[in-house]
Structures are given as structure tokens and as C-alpha cells.
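[1] quick one: sequence plus predicted model below, questions after.
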Amino acid sequence: MKTSGNTILVTGGGSGIGLALAQRWHDAGNTVIVTGRNAAKLDAAIAGRANMSAMTLDVTDANAIAAFAKEVIAKFPGLNILVNNAGVMMYEAAGARRDLTDAETTVITNILGPIRLTDALVDHLAAQDGSAIVNVTSGLAFVPLPKAPTYSATKAAMHSYSVALRVQLEGKVEVIELAPPAVRTELTPGQSARENYMPLDEFADEVMALFAREPTPVEILVQNVLPLRNAEANGNLPAVLGMLAAL
């Protein structure tokens, strides 16, 4: 993946990891479009930045995704990189029958959202030079956080989807998976203040350095996520799962 001269669409780009990476890509000489549901956050994200634009999008709405894809291609015909970053994470008590609204929202947002948006844009991307799809998953794709079972499952699903998509799009569109560790964002309440989580700026800087490698790794993995990514291969999965269960 080229580091500059791209037109990059970042979903969930108004805050957290999406915002940090979108602004770094913009600083590196790319045209960047950020999407999200909160227009005020999007406006703040692009303030004072030429060649950085904001468009609202609810990735849980299939019709909105279809309309958005047509609009973004019309406005930005050079669009060549899609970053599926938008996502939600909710803790769930799954040990007894419950209201499944949170679980269903998580699946729609974290799995169907990126699948639908990828489908809406894949033909366009395949016709562009230097095109890529970046799917943001999680270290929890490899070892689940027991108190966030549906979130962990959606990220495992997107890891698998990325592997399969990479095979189908070989020679047409590069498919890259970015799997963050626990990072100080507002993904869950109070997360941005947790001392044992990776500082956002430190994470984003390491990610950008990995994207700059040639060839670009198919998995963008900062050092902090490697214990999760490699837990099963190293025979450490029970121990790591136990550690996560104690959180």
C-alpha cells in the first residue's frame, strides 16, 4: 500500500483510532474522507485540513451504505483505499436469557457494515491503481474477552473474512488487516484513562511505521498485540484467556 498520493475513506473517522490514523494519512500527503454518524465530531476532525472531507454515514443502514457509495465515488473518483474501522463494543452478561439488542447491533455494525460497504465499493476499487481494503479487527479476534463475547466473535469473523477476501482479490485489491491491542480510546466507558492500555498516539505512530514497510504486511500488528495474536501458536491461549477473564 502506498503511503501517499491515495484517496482514503476511513469509516468511524471522527474519533479514536479512526481519527488518529485519518489525520496521520492526511499529514502524509493523502486525500482523506472520514465518515461517522456524529457530524460535529467529523467537522472537528477535518477542521483546518485541506483535502480532508467529512461525510455522514450510519454503517448499520444497508440503504444508506448503497447511497453513500454512489455519492462518495461521484465526489472522489480517485478513491482507492477503504478503511473499515467503524465499530462498537459492549459488555454482555450472556450467562442467562437476556435482551439481545446489544449483541445484534454489534453484529450489524462490526460484520455486516464492513461487508456491505466493501461490496458497494469493490468494483470501483478493483479499477483503481494501488487499491487496498484495510479491515480493522482486534487482538480479541484471536483470544476473546469473555465479558465482550459478541464483539470478540465479530472481530474473529472479520479476521476470517479478510483472509478469504485477500485470496479472492489477489492481483486486484490489496487486503490488509489491522488488529489493535487495547488502546486508550472511548470505545468503552473509561477506556481512554486506563493506564495499562496503549496510548493512542503511540499506537498510531507504530501503525504508520508498519504501513510504511515494503511490502506492506498483510497484518498490521504492533508489539502490544503480539501476545494475543500468537497465543494459540505459542500454546499460551489458556493462560491469556484466563488473564482476560479476570479483567
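    The structure has been received and is ready for your questions.
[2] going forward, measure contacts between C-alpha atoms and count neighbours the same way
    Noted.
[3] so Asn80 sits against Val122, correct?
    No: counting by CA atoms under 8 Å, Asn80 does not reach Val122; the two are 9.7 Å apart.
[4] ok, and the closest non-adjacent residue to Leu165?
    Among residues not flanking Leu165 along the chain, Val175 sits closest, at 7.0 Å (CA to CA, 6 or more residues apart in numbering).
[5] mind checking the SS state of that neighbour?
    strand (DSSP: H, G, I helix; E, B strand; the rest coil).
[6] let's bring in a second model and compare:
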Amino acid sequence: MRISGNTIFIPGATSGIGLELALRLFDAGNRIIIGGRRTDMLARIARDHPGIETIRIDVADADDVDRAVTEVRQRFPETNVLITMAGLMRSEDLSDPAFIQTAVTEVQTNILGPLRLIAGFVEHLVALPDATIVTVSSGLAFTPMAGTPTYSATKSAIHSFTDSLRIQLADTSVGVLELVPPAVQTDLMPGQAEAEWAMPLNDFVDEVMTLLPTATREILVENVKPLRFAEAAGNRDDLMAGLAHLTG
């Protein structure tokens, strides 16, 4: 993926990794369209960062995704990069049947949201001479956290889907990348923004921006590699036990 000269739509970029990556890509010389549910946050971003465009979108709502995709394609027909950033992570107690309520919400957002976005953009992107789809999984796709089982499973699904998408689009102009974050200091989970075990946000995005121009499959910062390759290293069970202890 070229690092500048793109028009990039990033739903789920009103905070955390998504916002910081959007700002870095904007500074690198790209046109950026940020999507999110909360209009107050979108208005603040547009005010604080002149030149960045915003679109309201709820990726858990199929009709709203259709509306937002149509709006982006009409207002910004040159859009050639889609980064499916939106995601939810919640703790679950699987001994309590009520966990299914959290699970359904996470599946709607973390799996169906990206798939609906890709479905809405794929024909548009294939028609362009140079385009990229970037999905966002997690190190927990490969070494799950017992305390967040549905989140981990949704990210495994995104990893698997991305591999298939890459193969199916191999003969087109669309490159397919998978961003695989470790734990990063954001508000994804309570207390994570200050946690010593999480990677500083600026350090993470610094490394991603360095890797992005040459990435062909997965974007892996050094901090995520122990999770990504735990099974091959033979220590996946030990890491899962450590993650379970970390989340109580």
C-alpha cells in the first residue's frame, strides 16, 4: 500500500488506534474520511483537524452501513482504501447464560460490520487501478483471552476471512492487508489506557506506519509476535493461562 495520495475511509476511527492512525495517514498526505456512531465526536474531530472528513455510521446496523457506503461513494468517488477499524471488546462469564447478549453485539460489530463494509465497497475498489482493503484482527485471534471469548473468536473469524478475501482478489487491483494489534493503551477495555502490559499508542502507530508501505499480508508489530506465533513456538497454553490471570 502506498503511504500517501490515497482517499481512505476508516469507520471506527473516532478514538484509540483508529483515530491515531487516521491522523498519521492524514499527515502523510492522504485524504481521510472518519466514520463513527457519535455525531458529537465526529464534530469535534472535524473541528480540531481541519481537512479531515466525517461520516456517521453504525457498523452494527445493516441499513446504516448501506446508507453510509452510498454516501461515501457519492461524496468521495476516489476512495481507494477501506480500513475496517470498528470493534467492541467486552468481558464475558460463560457460566452465565446472559453472556449471549454481549456475544451477539460483538458479532454484529466485529464480524458482520467489516463484512458488510467490504461487500459495499468491493465492486467499487476492484474497478480502480490501485486499491487496498485493511481488516483489523488482534493478537487474540491466535492466542485467545479466556475473559473475552467472543471478542477473541470474532478476531479469529476476521483473520480467516481476510486470508480467503486475499486469495479471491489476488487477480484484481485490490491488495488485502490484515492489521494485527497487540494490547495497546486505549479505552478498548476498562483500565487498558493506563496499563503497563499494553503497548503505548504512539509507539504502536509509529511501528505500523513504518511497516505499512512494504506489508503484503499481515502488519505485525514486534509486541504482537509472541501471540501470533505462540502455537508454532509451543507456548500457547502458557500464554493463554497468563492472559486469563491478567483479566482476573
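    Cool, the structure landed. On a predicted model such as this, the values are computed, not experimentally measured, just so you know.
[7] what would you report as the TM-score here?
    The TM-score (TM-score structural alignment, normalised by the length of structure 1) is 0.96; 245 aligned residues with a CA RMSD of 1.1 Å.
[8] show me what contacts the residue nearest to Leu165 of structure 1?
    132-135, 162, 165-166, 169, 218 (CA atoms under 8 Å, 6 or more residues apart in numbering).
[9] before we move on, the earlier item: which of Asn80 and Val122 of structure 1 has more neighbours?
    Per other CA atoms under 10 Å, whichever of Asn80 of structure 1 and Val122 has more neighbours is Asn80, with 25 against 19.
[10] what residues does the more buried one make contact with?
    So Asn80 of structure 1 contacts 6-8, 124-125, 128-132 (CA under 8 Å, 6+ apart).
[11] repeat for Pro181 of structure 2
    Taking CA under 8 Å, 6+ apart as the test, what Pro181 of structure 2 contacts is 136-139, 220-221, 224.
[12] so where do the strands sit in structure 1?
    If DSSP state E is used as the criterion, the strands of structure 1 fall at 7-10, 31-36, 52-56, 81-84, 132-136, 174-178, 219-220.
[13] how about those, which one is nearest Pro189 of structure 1?
    strand 31-36 (18.8 Å; CA to CA).
[14] show me which pair in the contacts of Asn80 of structure 1 is furthest apart.
    Asn6 and His124 (14.2 Å).
[15] compare the contacts of Pro181 of structure 2 and tell me which is most surrounded.
    Counting by other CA under 10 Å, top hit in the contacts of Pro181 of structure 2: Ser137 with 29 neighbours.
[16] for structure 2, what's the longest helix?
    helix 149-168 (DSSP state H).
[17] and Ala198 of structure 2, what pairs with it in structure 1?
    When structure 1 is aligned by TM-score structural alignment, Ala198 of structure 2 is paired with Tyr197.
[18] ok, its match touching Glu186?
    No: assessed by CA under 8 Å, Tyr197 of structure 1 is found out of contact with Glu186, at 11.7 Å.
[19] now Leu140 of structure 2. Nearest residue, chain neighbours left out?
    Using CA to CA, 6+ apart and skipping residues adjacent in sequence, the residue nearest Leu140 of structure 2 is Ser152, 5.2 Å away.
[20] the one you found against Ile158, yeah?
    No: look at Ser152 of structure 2 against Ile158 with CA under 8 Å: they stay out of range, at 10.0 Å.
[21] and the contacts of the longest helix of structure 2?
    Around helix 149-168 of structure 2, the neighbours that count as contacts under CA under 8 Å, 6+ apart are 88-92, 103, 106-107, 110-111, 135-138, 140-142, 144-145, 175-178.
[22] repeat that for stretch 3-10 of structure 1.
    18, 22, 25, 28-35, 76, 78-85, 130, 211-212.
[23] circling back to that earlier point, so which of the contacts of Pro181 of structure 2 persist in structure 1?
    Here is what carries over to structure 1 from these, by both residues aligned by TM-score structural alignment, their matches' CA atoms under 8 Å: 136-139, 220-221, 224.
[24] can I assume Leu220 of structure 2 is in contact with Val180?
    Yes: at 5.8 Å, Leu220 of structure 2 counts as touching Val180 under the criterion of CA under 8 Å.
[25] OK, contacts around Ala198 of structure 2?
    With contact set as CA under 8 Å, 6+ apart, Ala198 of structure 2 has these partners: 182-185, 192.
[26] going by distance to Met41 of structure 2, which of those residues wins?
    Nearest to Met41 of structure 2 among the contacts of Ala198 of structure 2 is Gln185, at 19.5 Å by CA to CA.
[27] which residue sits closest to the closest one, ignoring its sequence neighbours?
    Using CA to CA, 6+ apart, the closest residue to Gln185 of structure 2 is Ala193 (4.0 Å).
[28] repeat that for Ser53 of structure 1.
    Spatial nearest neighbour of Ser53 of structure 1, chain neighbours left out: Ile33 (4.7 Å); criterion: CA to CA, 6+ apart.
[29] map the one you found across to structure 2 for me.
    By TM-score structural alignment, Ile33 of structure 1 lines up with Ile33 in structure 2.
[30] so who does its match touch?
    7-10, 52-55.
[31] ok, and those residues in structure 1?
    Mapping the contacts of Ile33 of structure 2 onto structure 1 (both residues aligned by TM-score structural alignment, their matches' CA under 8 Å) leaves 7-10, 52-55 still in contact.
[32] which one of these sits closest to Leu42 of structure 2?
    Thr54 (6.1 Å).
[33] ok, the closest one touching Met41?
    No: judged on CA under 8 Å, Thr54 of structure 2 makes no contact with Met41 at a distance of 9.8 Å.
[34] hmm, who's touching stretch 100-116 of structure 2?
    59-62, 65, 84, 86-90, 92, 135, 150-151, 154-155, 157-158.
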